[in-house]
Every structure is written in C-alpha cells, then in structure tokens.
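Engineer: pasting the sequence and the predicted coordinates here, then a few questions.
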Amino acid sequence: MTASLAEFDAIVAVARLRNFRAAAAELGLSPSALSHAVAAFEARLGVRLFNRTTRSVSLTDAGEQFLAQIVPALGDIHRAVEAINSHRETPAGHLRINSSVGAARMILTPLFLEYLRRYPEMKLTLVTEGRLIDIVEQGFDAGIRLAEAVPQDMIAVPIGGEIRTIVVGAPAYFARFPVPLVPGDLLRQRCIRARLASGAVWHWEFERRSERVAIDVPGSLTLDESSLMVEAALAGEGLAFVNEWAVARHVADGRLIPVLEDWTPPYPGICLYYPGRRHVPAGLRALIDLIRELNP
C-alpha cells in the first residue's frame, strides 16, 4: 500500500487533536474532506485507526501502534524538507501560529499580510484562542502572547513596543456618573466586567509608582471578548478596561473618554515565541526577520 505525506500528516493531526473539525482547520481542509480521506486510508490499510462517536475521536490499539511508529519518521522527513527549503531564495511551506485574539487583531495587517505579500509560496494558518496552550504538543510552529505569558523555555521575539490597558467610558455614561479619580472610586461605578479563559472574573489591576491595587469591579454585564466590551462602552453601558490600541480611534474622535490614566502605566507588549530546541523552519525564520525589520 502506498500513501502520501499529506495523508500521514492528516492521520497525525486527527490523533493529536482528537477532533476532525480542529484537524481540518489546521490542515486547511473541510471536515468532510478530511473524514473521507482518513476513512479511505483506513480502508486501504484494512484496519480501523480511530474510534469515532458524535462527541469524541480516539485511537484504536492498532492506531496507537501505527502512530508510535510513523511520528518519529515523519519528523525526520519534515526536517529534511525544511533543510532543503532553507536553500531556496524564498521560503515555501505552511506556518501555523497560535495567538490571542487581541494580539492577532493588532498585527494581522502590518505583519501577517505583509509576510504573505513578501513570501507568496508560504501558507499561514492563524488560530486564535484565549487560553494559553502548549504550542509544541498542539503542532504549532510558534505562538503570540503578552511577554509576561510566554513560557520560560521558549525563545521570545518582541513585536512592537510597550502597550497599555486603559479605562474608558462614553460621554453618555459620564453624564450619569462622576469621573473616577482613584481606583477605589470604581466601586461606586458601573463597570463592564471581563471573564478570563479560565472562567474567573478578572480583577482590574492598577499601579502608580510603588502602589498596586486590584479591584473586583461591580457591574451587571460580564463579557469575554474585548471588542464586545468596547461596543458596550460606546453604548454607555459602563466603563471598560481594554487595550489602548483597541479604542484609540474612539478616544481620538471623542466617543470614549479615558480616565485613571496616571494609574495605568505601559507594560511589555506582545511577543512571538517558539521552542529553542528545535530547528527553526525557513518560513518561521523569514517571519522573525520581518518582525525585526519592522520593529528595529
């Protein structure tokens, strides 16, 4: 029986993610196309590799044995291909990046779209999610997160400079509530609370000189996505504590008013990070070089 490298990669992706839809998104296929491809591969083998239900996917005993044997070999093949690719004038291949939603919004146009314009033979898959994952285990080439969230065993490349989280409210809101002058004033305000990926509600954090304060702000609306918080703040629902970049145009045109600015100093921004123990693929190396060019 013969099989293509793409078929082996498909089997490995499904086994790693335990989900056909997630594996299909990573591979750039439709879930039905991937399911049919795996089924056809199993039919040619004459052995079932996966147990499938409507809710889960798991490896059979035969699948476990098969994966244990092919994964090391596939790693060697991909490294060999990358080694050859490094001799090309321009890189070609597929780069998989995991990022927070906010970071992706900040750098999609200035970085990733510029990258694809410069390297038309590269394909880029950008997966966004709130929780911090193990990028190696999940099959990503690199991740993008706040500098403070980058795992210590990773190599980090800063993207841009410092960033700031600020408190903003609409003029209509301040027509009903006084402007807060210190963080403690927020306890008598109406705030748009933020739910973290862990499920916990974020306590707003402030700092001025050596003084630090974390406040569990009051409010009847809790959201888990910053663009929704901005939308609610624009509607006068309450105060929002969001990335300054996300509201810059609204602040400039007067639709949102920043407050407590002396309590919200800048902090290290976002980084691209990747494992240092691995060979750096040519496509990732080109992205790192572009980041350093755009952020000297």
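Structural biologist: Good, I have the coordinates. Residues are numbered from 1 along each chain as shown.

Engineer: when you work out contacts or count neighbours from here on, use the C-alpha atoms and nothing else.
Structural biologist: OK.

Engineer: C-terminal to the helix or strand where residue 6 lies, what's the next element?
Structural biologist: Element membership of residue 6, judged by DSSP states H and E, is helix 5-17. Once helix 5-17 ends, the next helix or strand along the chain (criterion: DSSP H and E) is helix 20-27.

Engineer: next SSE downstream of that next one?
Structural biologist: Downstream of helix 20-27, the first helix or strand assigned by DSSP H and E is helix 31-45.

Engineer: elements contacting that following helix?
Structural biologist: With contacts defined as 3 or more C-alpha pairs under 8 Å, 6 or more residues apart in numbering; DSSP states H and E, the packing partners of helix 31-45 are helix 5-17, helix 20-27.

Engineer: from the contact counts, what lies against the lengthiest helix in the chain?
Structural biologist: Of all the segments assigned as helix in the chain under DSSP state H, the longest by residue count is helix 61-85. Contact here means 3+ C-alpha pairs under 8 Å, 6+ apart; on that basis helix 61-85 packs against helix 5-17.

Engineer: distance of the spatially most central residue of the chain from residue 67?
Structural biologist: Most central residue of the chain, judged by C-alpha distance to the mean C-alpha position with C-alpha atoms, centre = their mean, is residue 99 at 1.4 Å. Applying C-alpha to C-alpha, to the nearest Å, the value for residue 99 to residue 67 is 28 Å.

Engineer: rewinding a little: can you check what angle separates the longest helix of the chain from helix 31-45?
Structural biologist: For the pair helix 61-85 and helix 31-45, the angle between their directions (axes from the mean of the first three to the mean of the last three C-alpha atoms, to 10 degrees) equals 110 degrees.

Engineer: immediately after helix 61-85, which helix or strand?
Structural biologist: Heading C-terminal from helix 61-85, the first helix or strand you meet, by DSSP H and E, is strand 93-99.

Engineer: okay, now the one to match up with it:
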Amino acid sequence: MESTELAELAAFAAVAKHLSFRQAATERGTSSSAMSHSIRSLETRVGVRLFHRTTRSVSLTEAGEMLFARLSPALMDMRAAVDDLNSFRATPFGTVRINVPNSIAPFVLGDAMEALLKGNPGLKLEVVATDSLIDIVEEGYDAGIRFGERLSQDMIAVRIKSSFRFTVVGSPSYFAGKQMPIAPYELKHHTCIRYAFPSGTIFNWEFFKNGEIVRVEVNGQLTVDSQELMVDAAARGLGLAYVWEDRAAPYLRDGRLTACLEDWCAVEEGLFLYFPSRRHQSAGLRALIEAMKA
C-alpha cells in the first residue's frame, strides 16, 4: 500500500472518530481543508461515499461504518508496532494525550511534567484540562485523571496522589461583623460562591464528621466555573468559597483568606491515573505512569 493511501486512511479514521473535520485536523496537525481533500480523494479512489456532510454535521454512511470498523484495529496494530521500536531507543518518542480535571491540574501535573519531558526529549505531552466528564476512549486520550469513585470497571487505575481535601474559606473583610459557621447547616445564613460544572449542574458542598455526611445546596449572588475565580472572589470579600485546600494555600498563608468548618472538611478519596485495560500500552504512556507515581 502506498504512503498516500495510508495517509488518506489515517485521515478517514480521524474524521470517523471525531465526526468533525476540525477536530480531526487538530489531532493530525493539519488543516480542515487538507483533511477534506484527503477524504474526497479517498472516496474518489474507492468509488463510494464514506460520509454524509451538511453545514452542521458529519456522519458515516453504511460503507463508512464498515470501513471504520475494519480499519480501527489495523491502525491500532500499526501504531503498536511502531511504538514497539521504543525498545531499541534510549527514551520513548511520540505523543501522549491526557485528560485531567481543570480544578486540580496544577497540583498533580507540575513536577511530573517536568521530569517526564526533560527525561524524554523525544516525547510530546498533550494535556487537556476540563471538569467535564468524558469518555477518554471515545475522545482519543491515552489516559485520564480522576478520583476513584468516578472510574468505570473496564479501566486500569494507578494511584498517583494519596488524598485531596476541600476547605471553606472567607476573607477577613467578609467575616467582619459576622460569626463564622461552626456547622454546615449555618451556611444558609452566609453568602456563598457557587461552582457550576460545564454541564450547568451546581456543585453541592459536601461535609463529613463522625460518620455523618452532609450535603449543602448553598446560595449566593455569584456562580463561576473556575476554582481560581472562586478563590479570588472570596479574597475580595464576595462570599465563602469551597475549594481545594492546595488552591487556597497561598491565600491562607498570607492572611487574605481564613478557613472555617475545618473539622467538617474530610480528606477526599485518592487520585488515580487511569487508562483502558484492553488498549496497547505505549512506551510514552508507561513513562507517564512512572513519572506520576514518582
């Protein structure tokens, strides 16, 4: 098979996976017009339409679905064969794509990224930070990071951090003239900064003490989709924030924020790097796992 045919088939597989020429082009490191040209060339060569295209959507034809089903395992085997060449190299090469919650990304990736990339100059790391719950297989990621209770059973999980902890914080100016809450039910008397997931769902604050779990639906004027914004707003006296303790730490150290309800803020479940159990484990992914474990 000629290189042009292989390139067209790879382009087809990328578009079929994402059902988007733009996303496929991003994955392949090319332009949408180049992807469209490859697909038109492939369809002309095989004499069959592989995609239904409209101005708003892309979908596979019956022939396209058949080709994608047959082609995907073959391309995966080819990638695995190329990756096996890493055993003859001093360090791995290629690209590893990882998905991580935006709210905790800086606290779990910093040291690992530095060690991984400096120790493996032939390796590229693509990190997408989002608090949306996604299917890493469907979206084409090599691995993801989540808390243990959110993992599906068909994934291999490697613990990478023992625990995270939430804390409730407010500024001295906010607490001036107010009594600090000593139990979660007292939050109804306070202005709170709410957090919204990308889906629009509002995150309820969760507390634990002496075997009792308490979930509180807080109220306030401000709703944000970023813990960084929550901390900044709390430091400006706009209300109480419920955030990762690591994110609030600089503000707590210099006195811009004060913690409360600390005896109700339990340690969270450990954090895990996870990846599909049935997928070929590339040398790059193995290097990432070791860096995260270290």
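Structural biologist: Structure's in. What do you need? Predicted model, so just to flag it, every value in this text is computed and none were measured.

Engineer: TM-score of the superposition?
Structural biologist: Both chains were compared after superposition, and using TM-score structural alignment, normalised by the length of the second structure their TM-score is 0.90; 293 aligned residues with a C-alpha RMSD of 2.2 Å.

Engineer: now tabulate the helices and strands packed on helix 31-45 of the first structure in JSON lines and tack on distance to residue 109 of the first structure and mean neighbour count.
Structural biologist: Output for these, formatted as JSON lines (distance: least, C-alpha to C-alpha, whole Å; neighbours: other C-alpha atoms under 10 Å):
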{"stretch": "helix 5-17", "distance to residue 109 of the first structure": "28", "mean neighbour count": "18"}
{"stretch": "helix 20-27", "distance to residue 109 of the first structure": "21", "mean neighbour count": "20"}
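
Engineer: how about TSV for the ones you listed, with distance to residue 212 of the first structure added?
Structural biologist: What follows is those, written out as TSV (distance: least, C-alpha to C-alpha, whole Å):
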stretch	distance to residue 212 of the first structure
helix 5-17	41
helix 20-27	41
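
Engineer: and residue 60 of the first structure, which of those is closest to it?
Structural biologist: Ranking those by their distance to residue 60 of the first structure (criterion: C-alpha to C-alpha) puts helix 5-17 first, at 10.2 Å.

Engineer: chain center to the closest one, what's the gap?
Structural biologist: Remark: helix 5-17 of the first structure is offset 22 Å from the chain centroid, using C-alpha atoms, centre = their mean, to the nearest Å.

Engineer: by how much does it deviate from the second structure on average?
Structural biologist: Compared with the second structure after the fit, helix 5-17 of the first structure shows a mean deviation of 2.5 Å (mean C-alpha distance after the TM-score superposition for the first structure).

Engineer: how about the nearest residue to residue 199 of the second structure, chain neighbours excluded?
Structural biologist: If the residues on either side of it in the chain are set aside, residue 199 of the second structure comes closest to residue 132, at 7.2 Å by C-alpha to C-alpha, 6 or more residues apart in numbering.

Engineer: quick check: the aligned partner of that neighbour in the first structure vs residue 196 of the first structure, distance?
Structural biologist: In the first structure, the position corresponding to residue 132 of the second structure is occupied by residue 131, as judged by TM-score structural alignment. Plainly put, residue 131 of the first structure is 8 Å away from residue 196 of the first structure if you go by C-alpha to C-alpha.

Engineer: with residue 139 of the first structure instead?
Structural biologist: When distance is defined by C-alpha to C-alpha, residue 139 of the first structure is 24 Å away from residue 196 of the first structure.

Engineer: now swap in residue 141 of the first structure and tell me
Structural biologist: According to C-alpha to C-alpha, residue 141 of the first structure stands 25 Å off from residue 196 of the first structure.

Engineer: who's more crowded, these two?
Structural biologist: Neighbours per residue, other C-alpha atoms under 10 Å: of residue 141 of the first structure and residue 196, the larger number sits with residue 141, 20 against 15.

Engineer: quick one, what contacts the more buried one?
Structural biologist: In this structure, residue 141 of the first structure makes contact with 95-97, 135, 274, 284, judged by C-alpha atoms under 8 Å, 6 or more residues apart in numbering.

Engineer: tell me which of these is nearest to residue 37 of the first structure?
Structural biologist: Checking those against residue 37 of the first structure by C-alpha to C-alpha gives residue 96 as the nearest, at 21.4 Å.

Engineer: separation between that closest one and residue 16 of the first structure?
Structural biologist: Distance check for residue 96 of the first structure against residue 16 of the first structure: by C-alpha to C-alpha, it reads 15 Å.

Engineer: and the strands in the stretch 151-294 of the second structure, which stretches?
Structural biologist: Listed in chain order, the strands of the stretch 151-294 of the second structure (DSSP state E, counting those that start in this stretch) span 155-161, 166-170, 194-195, 205-209, 212-216, 223-224, 241-244, 258-260, 271-276.

Engineer: just give me the mean distance for the fourth one relative to the first structure.
Structural biologist: Put plainly, it is strand 205-209 of the second structure. On superposition with the first structure, the average gap between strand 205-209 of the second structure and its aligned counterparts reaches 0.8 Å (mean C-alpha distance after the TM-score superposition for the first structure).

Engineer: picking up where we left off before, what about the residue nearest to residue 199 of the second structure, helix or strand, and which?
Structural biologist: When secondary structure is defined by DSSP H and E, residue 132 of the second structure falls outside every helix and strand.

Engineer: what's the neighbour count on it?
Structural biologist: Once other C-alpha under 10 Å is used to define contacts, residue 132 of the second structure is seen to have 13 neighbours.

Engineer: contact partners for the nearest residue to residue 170 of the second structure once chain neighbours are set aside?
Structural biologist: Nearest residue to residue 170 of the second structure, sequence neighbours excluded (C-alpha to C-alpha, 6+ apart): residue 240, at 4.8 Å. For residue 240 of the second structure, the contacting residues are 168-171, 190-193, 234, by C-alpha under 8 Å, 6+ apart.
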